[in-house]
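Participant: Okay, sequence plus prediction incoming.
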Amino acid sequence: MAQSISINTRHGRISGYQAKPHVSPRGAIILVHEIFGVNHYIRAQADRFANYGYVTVAPALFDRVHPGTELGYDDEAVAKGRAIAEELGFNGALDGVRGAYDLLEAEHRVAVIGYCWGGSVAYLANTRLGLPSVSYYGGRTVPLLGERPKAPLLLHFGEDDPIIPPEDVQKHRDALPDAEIHVWPGAGHGFDCNQRADYNAEVSQQALQRTLLFLQKNLR
């Protein structure tokens, strides 16, 4: 079952998309969107994780500064999304994540999964909020590596990602010796998103299996 919801944050209400499983939940996921907002891809991801047994909430973090943002993947959308993300800032994003957590934590153990910009938000949800987190190609995390993880952490990178070169991946390995880090051969930036040119169905499925194992272990 999926529906639009309202989420209370410390700076007002934002919208969100919630998908619930048809079985007893295994736990809950806060799904953090890319710079493109809660669009078709993010809603589909929420539905997918719900099908695996997790109550999934995708908060519309951009609502705080630009309500209703839902973008595609062309150059104009990238420029607009980057500008909105900059305007919101990581602190504003975490405010929305915290609101989603407050909605879920009474009934479920909660993890955070984020993509691209959202992957870096997921990292901060770990270091600042203490939540188990999965980051897919979090390209803005290098400047944040001085912040130490407070919960289990899984990081996915594409071996052929021009935005996150091998030296940046190595910085993650050096700074995060206890994190689980996977670098996927033949994968570029956004390999999980079927709306992007770099979508890699095989790697997406492999990364999903790693993510589900992480959730099974850390939300028991």
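Facilitator: All right, it came through fine. Model, not experiment: these values are computed from the prediction. Residues are numbered from 1 along each chain as shown.
Participant: Please count neighbours and contacts with C-alpha atoms only from this point.
Facilitator: OK.
Participant: Endpoints of stretch 36-56, how far apart?
Facilitator: End-to-end span of stretch 36-56 (Cα to Cα, to the nearest Å): 18 Å.
Participant: Please identify the buried residues of it?
Facilitator: Neighbour-count burial for stretch 36-56 flags 36-39, 41-43, 45-47, 49-51, 53-56 (criterion: 16 or more other Cα atoms under 10 Å).
Participant: With stretch 15-27 instead?
Facilitator: Of all the residues in stretch 15-27, those buried under the rule 16+ other Cα under 10 Å are 15-21, 25-27.
Participant: how far does it sit from the chain's center?
Facilitator: In terms of Cα atoms, centre = their mean, to the nearest Å, the centre of stretch 15-27 is set 16 Å apart from its chain centre.
Participant: what's it in contact with?
Facilitator: With Cα atoms under 8 Å, 6 or more residues apart in numbering as the test, stretch 15-27 has contacts from 1-7, 38, 43, 46-47, 50-60, 63, 108-110, 216, 219-220.
Participant: now do 7 Å
Facilitator: 1-7, 43, 46-47, 50-51, 53-60, 63, 108-110, 219 (Cα atoms under 7 Å, 6 or more residues apart in numbering).
Participant: Second structure follows, compare the two:
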Amino acid sequence: MGEMIDLTATDGHKFAAYKAVPAGAPKGGVVIVQEIFGVNSHIREVCDGYAKDGFIAIAPALFDRIEPEITLGYQPDDVQQGLKYRMQVSDEDALKDIDAAAKAISDAGEITVIGYCWGGSLAYLSACRLTSINKAVGYYGGQVAQHIAEAPKVPVLLHFGDTDASIPMTAVEEVKAKRPDIPVYVYEAGHGFNCDQRGSYDAASAKLALERTLEFIG
């Protein structure tokens, strides 16, 4: 449904992005921010899903700052490799690529950053630091609590799982306490519950989270 396009960040870095467009006039635009597994088949499917729901969707390949076309699956070896890649891309550089992606679809209307896992944390930082977006949605972002003292400049929505082994509920409660203005939803699910390629996939939670996200972004 979509296609790979080329973008350039403000520092001159050239990178790829997957872009999917709706059949009719767009309701807005969404920047889909990857997990630690690259712009793989799941992230492309997420983009396609938002395009079917009426949004222009674009997913910047954040790992292109290491090398092009890094895509991983969800096996233990993939997780370890993804973690290594993630540590090689700074938040600042990732935000430059997210910013470029947002600007590339700015004519779609309101732009929302929607991120998963690592991307969930970057979605929160996007809300705090980027002027090119209007809203942000984070799914199970492990570093959100770490950055919660930084105030978002645009509306934010957050999704977490109550059995997420990598994000303790104490961190979620900290987010709620320090940012009571941010809607925080907690599901009976684990990390990665939105991804139907993972063993932790929870269809009911993914469906409800998507419904809430679509309502939030309008």
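Facilitator: Structure's in. What do you need? Since this is a predicted model, take the numbers as computed values, not measurements.
Participant: Got a TM-score for the two of them?
Facilitator: Laid over one another, the chains give 0.96 as their TM-score (TM-score structural alignment, normalised by the length of structure 2), with 215 aligned residues with a Cα RMSD of 1.0 Å.
Participant: picking up where we left off before, among the buried residues of stretch 15-27 of structure 1, which pair sits farthest apart?
Facilitator: Using Cα to Cα, the buried residues of stretch 15-27 of structure 1 span at most 23.9 Å, a distance reached by Ser15 and Arg26.
Participant: buried residues in the lengthiest helix in structure 1?
Facilitator: In terms of residue count, the longest helix belonging to structure 1 (DSSP state H) is helix 75-104. Neighbour-count burial for helix 75-104 of structure 1, with 16+ other Cα under 10 Å as criterion, is recorded at 81, 84-85, 88, 90, 92-101, 103-104.
Participant: Just the ones of the buried residues of stretch 36-56 of structure 1 in helices?
Facilitator: 41-43, 45-47, 49-51.
Participant: Out of the residues you listed, flag the one nearest to Asp198 of structure 1.
Facilitator: Nearest to Asp198 of structure 1 among these, with distances taken as Cα to Cα, is Tyr41, at 14.1 Å.
Participant: Let me see the contact set for the closest one.
Facilitator: Contacts of Tyr41 of structure 1 (Cα under 7 Å, 6+ apart): Cys193.
Participant: From Asp192 of structure 1, how far off is it?
Facilitator: 10 Å.
Participant: Check the gap between Thr163 of structure 2 and Val154 of structure 2 for me.
Facilitator: Distance of Thr163 of structure 2 to Val154 of structure 2, computed by Cα to Cα: 28 Å.
Participant: Quick check: end-to-end length of stretch 74-92 of structure 2?
Facilitator: Using Cα to Cα, the end-to-end distance of stretch 74-92 of structure 2 comes to 26 Å.
Participant: Residue range in structure 1 corresponding to it, please.
Facilitator: Mapping stretch 74-92 of structure 2 onto structure 1 (TM-score structural alignment) gives residues 73-91.
Participant: What lies in contact with the matching stretch?
Facilitator: With Cα under 7 Å, 6+ apart, stretch 73-91 of structure 1 has contacts from 35-36, 62, 65, 71, 121.
Participant: rerun that using 6 Å as the cut-off
Facilitator: 35-36, 71 (Cα atoms under 6 Å, 6 or more residues apart in numbering).
Participant: Please, where are all the helices along structure 2?
Facilitator: With helices called from DSSP H, structure 2 shows them at 41-52, 76-86, 91-104, 118-129, 169-178, 203-217.
Participant: who does the fifth one touch, helix- and strand-wise?
Facilitator: Under the contact criterion of 3 or more Cα pairs under 6 Å, 6 or more residues apart in numbering; DSSP states H and E, helix 169-178 of structure 2 touches no helix or strand at all.
Participant: List the buried residues of that helix.
Facilitator: Quick answer for helix 169-178 of structure 2 (16+ other Cα under 10 Å): 169, 171-172, 175-176.
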